[in-house]
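Undergrad: no letters, just coordinates:
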């Protein structure tokens, strides 16, 4: 949920510390590529889940003192591979039949923002892209959506079940 709510890279997510989170203000301080720091807002659902995790579960799983937000069953930082395994286990418990990777979740975050009206510059900042051209990858999907909607809704587009009389 946190990954989808924020669009974090896996490396950013597994390196989060408890002190990186400000639930009261609703943001996470993220250290991204090139040690660049950015502030990313957290949605209400992710905030609630994080609060439950921090107040009810995190301490039960700690094996040794750690400032990390998430860790493996040995109390160490999760590796990217361990995160992917956990993600696959979660996906297998659902009815989702598509192949989903951590990057798929990040991609969905950006695409859904774009499809719901966010501007590309804001998405660039949220994703931590230094160059806007990296962010424009997500416009392709939005352009396909626009094309599909045009074909579906424009009165001059011939629909499969329409016949010309």
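TA: Right, received. Where do you want to start? Owing to the predicted nature of the structure, the values given are computational and were not obtained by experimental measurement.

Undergrad: make it CA atoms for all contacts and neighbour counts henceforth
TA: Will do.

Undergrad: where along this structure do the helices fall?
TA: 2-6, 10-14, 44-52, 58-61, 80-92, 102-115, 120-127, 132-135, 139-153 (DSSP state H).

Undergrad: I figured residue 141 hits residue 111, correct?
TA: Yes - counting by C-alpha atoms under 8 Å, residue 111 is a contact partner of residue 141 at 7.1 Å.

Undergrad: looking at those two, which is more packed in?
TA: residue 111 (20 against 15; other C-alpha atoms under 10 Å).

Undergrad: next up, the contacts around the more buried one.
TA: 138, 139, 141, 142 (C-alpha atoms under 8 Å, 6 or more residues apart in numbering).

Undergrad: adding distance to residue 9, write these out as JSON lines.
TA: Converted to JSON lines, those look like this (distance: C-alpha to C-alpha, whole Å):
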{"residue": "138", "distance to residue 9": "15"}
{"residue": "139", "distance to residue 9": "19"}
{"residue": "141", "distance to residue 9": "20"}
{"residue": "142", "distance to residue 9": "21"}
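
Undergrad: buried subset of these, written for ChimeraX?
TA: This is the ChimeraX syntax for the buried subset of those, where burial follows 16 or more other C-alpha atoms under 10 Å:
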select :138,142
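
Undergrad: go through the contacts of residue 111 and name the one nearest residue 124.
TA: Taking C-alpha to C-alpha as the measure, residue 124 lies nearest residue 138 of the contacts of residue 111, at 10.3 Å.

Undergrad: give me the distance between the nearest residue to the closest one once chain neighbours are set aside and residue 57.
TA: Closest residue to residue 138 apart from its sequence neighbours, by C-alpha to C-alpha, 6 or more residues apart in numbering: residue 111 at 5.8 Å. Relative to residue 57, residue 111 is positioned 32 Å away (C-alpha to C-alpha, to the nearest Å).

Undergrad: quick one: contacts of stretch 86-103?
TA: 9, 10, 84.

Undergrad: adding another structure so you can compare the two:
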């Protein structure tokens, strides 16, 4: 069987059995097709030395890119083993390129306060501009609920639950999750809904579709400039990071945060614990039984 046919079968399995998204399937297809082109032997029949030579050709790539390509190969060969096309998975003997997940950029509480102060002032009054109310609601949802930019702009109008306490999000991998709305967000939502048609498909309509991610970035950075915050330090993703970090600082449970952010792996959520080190040290010093023993002994 040709490599192309094997790759097609693998992609069909990933789509049907694992529900892989279109973007994930496209990435697997690119990585495996490229590997087949670089490999001297047939990809499906390659041995350990063939694959070591292939990974050596990836040395010029970022470690994260090489690791992604190895992950695609591992899953591909695991599929071939399951299908009985080969007896072993040679990638299991290849070390994963070491990667270091970059720490997220976050905004300070003062910067967040400045953004909200500017947005709330612009949306105040008896008849505030429609765009100002929209901007305030988008800010509330980005920082108050931790939505991704793509999730925010593509929110259907019907995603807002009847109770007003949750919003239904279609996230990565087309997975749905319920995200709680703060009381602040619900109040601004009530102010925004009269500005859009009752039969609108989108919560943030624009032209024949919804607001674009690029326009969202532009609006946020324009707001940051008016608020006296460096526009280059502000983006939807930075506000999502701030939501997670500040929630952890307030004592949020990591599992609950994982659900709200829509992370498939809690290891992705754990990156936010880096900013909480000071609170953890204080917790040990004040709450650990040994701290109470010291207090009793008068130390």
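TA: Thanks, I have it. As the structure is a prediction and not an experimental result, all values here were calculated from the model.

Undergrad: circling back: could you dump the helices of structure 1 into JSON lines and include distance to residue 71 of structure 1?
TA: Below are the helices of structure 1 laid out as JSON lines (distance: least, C-alpha to C-alpha, whole Å):
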{"stretch": "helix 2-6", "distance to residue 71 of structure 1": "15"}
{"stretch": "helix 10-14", "distance to residue 71 of structure 1": "8"}
{"stretch": "helix 44-52", "distance to residue 71 of structure 1": "14"}
{"stretch": "helix 58-61", "distance to residue 71 of structure 1": "9"}
{"stretch": "helix 80-92", "distance to residue 71 of structure 1": "10"}
{"stretch": "helix 102-115", "distance to residue 71 of structure 1": "17"}
{"stretch": "helix 120-127", "distance to residue 71 of structure 1": "23"}
{"stretch": "helix 132-135", "distance to residue 71 of structure 1": "30"}
{"stretch": "helix 139-153", "distance to residue 71 of structure 1": "34"}
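
Undergrad: so for residue 25 of structure 1, which of the ones you listed sits nearest?
TA: helix 44-52 (10.1 Å).

Undergrad: hmm, who's touching the closest one?
TA: 1, 2, 5, 23, 26.

Undergrad: swap in 10 Å and give it another go.
TA: Applying C-alpha atoms under 10 Å, 6 or more residues apart in numbering, the contact partners of helix 44-52 of structure 1 are 1-6, 21-24, 26-27, 41-42, 53-58, 69.

Undergrad: weed out the non-buried ones from those.
TA: Buried among those (16+ other C-alpha under 10 Å): 3, 4, 5, 6, 21, 23, 27, 41, 42, 69.

Undergrad: can you pull the contacts of the fourth one?
TA: Same thing as residue 6 of structure 1. Here residue 6 of structure 1 is in contact with 13, 27-28, 40-43, 46, 105-106, 109-110, 126-127 (criterion: C-alpha under 10 Å, 6+ apart).

Undergrad: between these, which has the most around it?
TA: Neighbour-wise, the contacts of residue 6 of structure 1 (other C-alpha under 10 Å) top out at residue 110, 25 neighbours.

Undergrad: surely it is in contact with residue 121?
TA: No - assessed by C-alpha atoms under 10 Å, residue 110 of structure 1 is found out of contact with residue 121, at 11.3 Å.

Undergrad: what touches both of these two?
TA: Joint contacts of residue 110 of structure 1 and residue 121 (C-alpha under 10 Å, 6+ apart) are 127, 135.

Undergrad: what's the single longest helix in structure 2?
TA: Under DSSP H, structure 2 gives helix 63-82 as its longest helix.

Undergrad: show me what it is packed against.
TA: With contacts taken as 3 or more C-alpha pairs under 10 Å, 6 or more residues apart in numbering; DSSP states H and E, helix 63-82 of structure 2 sits against helix 3-17, helix 22-38, helix 48-56.

Undergrad: so which of the ones you listed comes closest to residue 210 of structure 2?
TA: Short answer: helix 22-38, nearest of the helices and strands packed on helix 63-82 of structure 2 by C-alpha to C-alpha, at 20.6 Å.

Undergrad: tell me what the closest one is packed against?
TA: helix 3-17, helix 48-56, helix 63-82.

Undergrad: TSV please, covering the ones you listed and showing distance to residue 37 of structure 2 and mean neighbour count.
TA: Listed next are these as TSV, based on distance: least, C-alpha to C-alpha, whole Å; neighbours: other C-alpha atoms under 10 Å:
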stretch	distance to residue 37 of structure 2	mean neighbour count
helix 3-17	10	15
helix 48-56	10	16
helix 63-82	14	19
